[in-house]
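Student: Below are the sequence and a predicted model for it; my questions follow.
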Amino acid sequence: MKLLHIDSSPLAGNSVSRQIGRSVVAQWRATHPGTVVEYLDLAVDAPSHLDADSLGFRLGIDAAELTDAQKRENAVSERLVTQFLEADVVVVGAPMYNFSVPSQLKAWIDRVAQAGRTFKYTEQGPVGLAGGKTVIVVSSRGGKYDGVPAAAHMEHQESYLKAVFGFFGVTDLRFVRAEGMAMGEAAKAEGIAQAAEDAKRHTAVAANEGRASVAA
């Protein structure tokens, strides 16, 4: 089993999503011995945002006509989409930044959102091509949005990731959520404790499902 662990926060040791993400990966490995983990730190190694060169994979330009810059960018896109497709499990550290996700995580999504690789269009509409994997999003937020109707219109983080991974065909999408990180020490402690419970529940569910598959 291959697990791809992605971090996107630039806060290093001060990052809640990084802290919880490491815990999720450790718990997964404990319940799935032999899991091979590949790590991608988008705060250190983020792809550039899409431009005239990095859009080469989408424009269908003949390989012989690509510039050197386009070839380099295509290689980056190919490496990232292949890494994602080969993973059985993806753990994504995704803090909320200004009501959405960090721009470096968006840049990664833009590279792996490739027609013919992670999705396709048909006469009936889009079809995801990257199903059959588990995606666990480690979500951290300064405020509280879950179950708060007045804040729903500002939440473009988890809802966006649900749309993206759903578009890719991922049906096993789980959230480990730490809210209230900027609302005082008591709220922060409560949010981290809730995230720890989410992590235990999701990795336990995954372990049980794995045993059921083997038994079947």
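Tutor: Perfect, I can see it now. Numbers count the residues shown, from 1 in each chain.
Student: contacts and neighbour counts: CA atoms only from here.
Tutor: Will do.
Student: give me every residue that touches the residue most central in space within the chain.
Tutor: In the chain, the residue lying closest to the centroid (Cα atoms, centre = their mean) is Val92, at 3.6 Å. If you count contacts by Cα atoms under 8 Å, 6 or more residues apart in numbering, Val92 has them with His5, Ile6, Asp7, Ser8, Gly21, Val135, Ile136, Val137, Val138.
Student: Please compare the first structure with the one that follows:
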Amino acid sequence: MKKTLVVSYAPRKGSYTKQLVDEFIKLADGKTEITFLDLVASPPDLLLGDNLNLILYGGQPEYTDEEKKRLSNHFQLIQHVLDADHIVLASPMYNFSLPATVKAWVDTIVVTDKTFEITEDGSFKGLCEEKKALILAVAGGDYSEETTHEYFSPTIKRNFEFIGIPSEQISAFGVAQYPEKVDTIISNAKAEISKVVGQWY
């Protein structure tokens, strides 16, 4: 059975992001082995001085038990991605971009010699090419027009591409801007989720 990693950041009460995550899990139940990662309950470690330098320069010739314990969450998050056939990332948009907690997850999984490598000619090659990703994006404003600017979508798409994972995005934009249309916006997103589940499994 295919394995699916569902990564969710939905801290707000009455979260529309959570509604979309719940819909995916309901539709995919029994069709795939799901690993659920709640970034609110289990946030990634920020890349600060101690752990960042340990990641970059430690482990020679191998990590000590204490170092392994310090980086256990970091290693586990990477392994989640390596083990999955499909990845679902669900998040609201904050101030035109990724919430800090979601960006911290991205920073954790984009790592040399694990999810990408530098080739002999100095170019980059993703090491996760057999996987697929789905992004569930919710925003209060409507960023569906090409003339509007938001950095959530291109940032997460580019990072997935960098490690070799093609992605598609289902957007529920305008939930605050068009309160009278919320039910339609969410219903349309759920219908698109159903299509992806049918294609994947």
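Tutor: It's in. No experiment lies behind these values; they were computed from the predicted model shown.
Student: Put one on top of the other, what's the TM-score?
Tutor: The TM-score (TM-score structural alignment, normalised by the length of the second structure) is 0.90; 198 aligned residues with a Cα RMSD of 1.9 Å.
Student: Which of the contacts of Val92 of the first structure sits closest to Thr118 of the first structure?
Tutor: Thr118 of the first structure has its nearest neighbour among the contacts of Val92 of the first structure in Val135, at 14.1 Å by Cα to Cα.
Student: Validate this expectation: that closest one resides in a strand.
Tutor: Yes: under DSSP: H, G, I helix; E, B strand; the rest coil, Val135 of the first structure falls within a strand.
Student: what does it align to in the second structure?
Tutor: Aligning on TM-score structural alignment places Val135 of the first structure opposite Ala133 in the second structure.
Student: Any idea how many residues pack against that match?
Tutor: Using other Cα atoms under 10 Å, Ala133 of the second structure has 22 neighbouring residues.
Student: And the strands in the second structure, which stretches?
Tutor: Secondary structure of the second structure (DSSP state E): strands at 3-8, 33-38, 86-92, 116-118, 124-126, 132-139, 167-173.
Student: Which one, of these, ends up nearest to Thr147 of the second structure?
Tutor: Among the strands of the second structure, strand 167-173 sits nearest to Thr147 of the second structure (Cα to Cα), with 14.5 Å.
Student: For the closest one, buried residues please.
Tutor: Within strand 167-173 of the second structure, the residues that count as buried by 16 or more other Cα atoms under 10 Å are Ser167, Gln169, Ile170, Ser171, Ala172, Phe173.
Student: measure the residue in the first structure that the last one lines up against to Phe165 of the first structure for me?
Tutor: Mapped onto the first structure by TM-score structural alignment, Phe173 of the second structure lines up with Glu179. In this structure, Glu179 of the first structure and Phe165 of the first structure are 22 Å apart, going by Cα to Cα, to the nearest Å.
Student: Tell me which stretches of the first structure form helices.
Tutor: Using DSSP state H, the helices of the first structure run over residues 16-31, 56-59, 68-86, 103-112, 158-167, 185-215.
Student: Just give the nearest non-adjacent residue to Tyr151 of the second structure, would you?
Tutor: In this structure, Tyr151 of the second structure finds its nearest non-sequential neighbour in Ser97, 4.8 Å apart by Cα to Cα, 6 or more residues apart in numbering.
Student: measure the equivalent of Arg72 of the first structure over in the second structure to Ser42 of the second structure for me?
Tutor: Aligned by TM-score structural alignment, Arg72 of the first structure pairs with Lys69 of the second structure. Counting by Cα to Cα, the gap from Lys69 of the second structure to Ser42 of the second structure is 16 Å.
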